[in-house]
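Student: 3D, please:
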Amino acid sequence: MTKLACASALIALAAPFGHARDRGQFVNTNADLKAWFDGLRSGKGPCCSDADGSALSDTDWDSKDGHYRVRVPRYGYALEGQMQELVWVDVPEEAVISEPNRVGRTMVWPIYGYMGVTIRCFMPGSMT
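Tutor: The predicted structure is shown next:
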């Protein structure tokens, strides 16, 4: 195999993995609640921490026939300060967290990769 083919294969293998980042917005969070968030897992893996998740308003998620979908930014980064387009994404069943929601708000942990956005974890809140 040529060097170019090897390099292409390595890039293709590494590209699907999203990376978590702590933006520091939860520095003053209750320690017990932070530990609870840090321990959350779905069937798709650990949700990482509360810094990776986002709270959703009731208009940005819905449920139909036992399945969820969420509206999240199309890209995981800002485009020159412009508002991002929001897209509806189906939540895989294995991404739904079934334990009680201690914060009460709907939370989503999107992962952005070369094939678009997927959902690693989703915790429904109450639709009001």
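
Student: contacts, neighbours, all on C-alpha from now
Tutor: Will do.

Student: touching, residue 45 and residue 120? I think so.
Tutor: Yes - using C-alpha atoms under 8 Å, residue 45 is in contact with residue 120, at 7.2 Å.

Student: another one to check against the first:
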Amino acid sequence: MRALLALLVVLVFALDASARDLDGRYANSPLKQWFEGLASKRGLCCSDADGRAVSDVDWESKNGRYRVWLEGAWHDVPEDAVVTEPNRAGKTMVWPVRGSFGLTIICFMPGPMT
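Tutor: Below is the predicted model of the structure:
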């Protein structure tokens, strides 16, 4: 019984640490490899499955800085969270993480404002 419980705990942590493409919908995306290598100065963004697409009205650029509307409030995007390589996805995306200190933006990739 203890061994089964230990195995269950290990599996839960392993699933939590992996990218969240649990249903496999992004497995055949032509941009899968690109997303998996996408990073900001804060680290890897993880994947398309972990990021959120952001509508034009939910982000803005002012004086060279970005901010994004998430969870009912504006959040300033840290300078080191901005992805500087060309946006192959064609849409603005953000990779937020909620932790004990609140919401943190790991990566932000601006798209074209239309």
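
Student: superposed, how do the two chains score by TM?
Tutor: Remark: TM-score between the superposed chains equals 0.78 [TM-score structural alignment, normalised by the length of the second structure]; 99 aligned residues with a C-alpha RMSD of 2.0 Å.

Student: that older thread, more neighbours: which of residue 45 and residue 120 of the first structure?
Tutor: Per other C-alpha atoms under 10 Å, whichever of residue 45 of the first structure and residue 120 has more neighbours is residue 120, with 26 against 12.

Student: how much space between the residue nearest the centre of the second structure and residue 38 of the second structure?
Tutor: With distances taken as C-alpha atoms, centre = their mean, residue 95 lies nearest the centre of the second structure, 2.2 Å away. Using C-alpha to C-alpha, to the nearest Å, residue 95 of the second structure is found at 11 Å from residue 38 of the second structure.

Student: show me the common contact partners of the two, please.
Tutor: Each of residue 45 lies in contact with both residue 95 of the second structure and residue 38 under the rule C-alpha atoms under 8 Å, 6 or more residues apart in numbering.

Student: quick one: the strands in the second structure?
Tutor: In the second structure, the strands defined using DSSP state E lie at 39-40, 43-44, 52-53, 59-62, 65-70, 73-76, 93-99, 102-109.

Student: state the span of the first structure onto which the first one is aligned.
Tutor: Put plainly, it is strand 39-40 of the second structure. The aligned range for strand 39-40 of the second structure in the first structure is 41-42, by TM-score structural alignment.

Student: how big is the offset of that stretch relative to the second structure?
Tutor: When the second structure is overlaid, stretch 41-42 of the first structure sits 0.5 Å from its aligned residues on average, using mean C-alpha distance after the TM-score superposition for the first structure.

Student: go ahead and name everything in contact with that stretch.
Tutor: The contact list for stretch 41-42 of the first structure (C-alpha under 8 Å, 6+ apart) reads 47, 94, 95, 96, 97, 120, 121.

Student: can you flag the buried ones in those residues?
Tutor: Using 16 or more other C-alpha atoms under 10 Å as the burial test, the contacts of stretch 41-42 of the first structure include 47, 95, 96, 97, 120, 121 as buried.

Student: which one of the residues you listed sits closest to residue 68 of the first structure?
Tutor: Nearest to residue 68 of the first structure, judged by C-alpha to C-alpha, of these is residue 96 at 8.5 Å.
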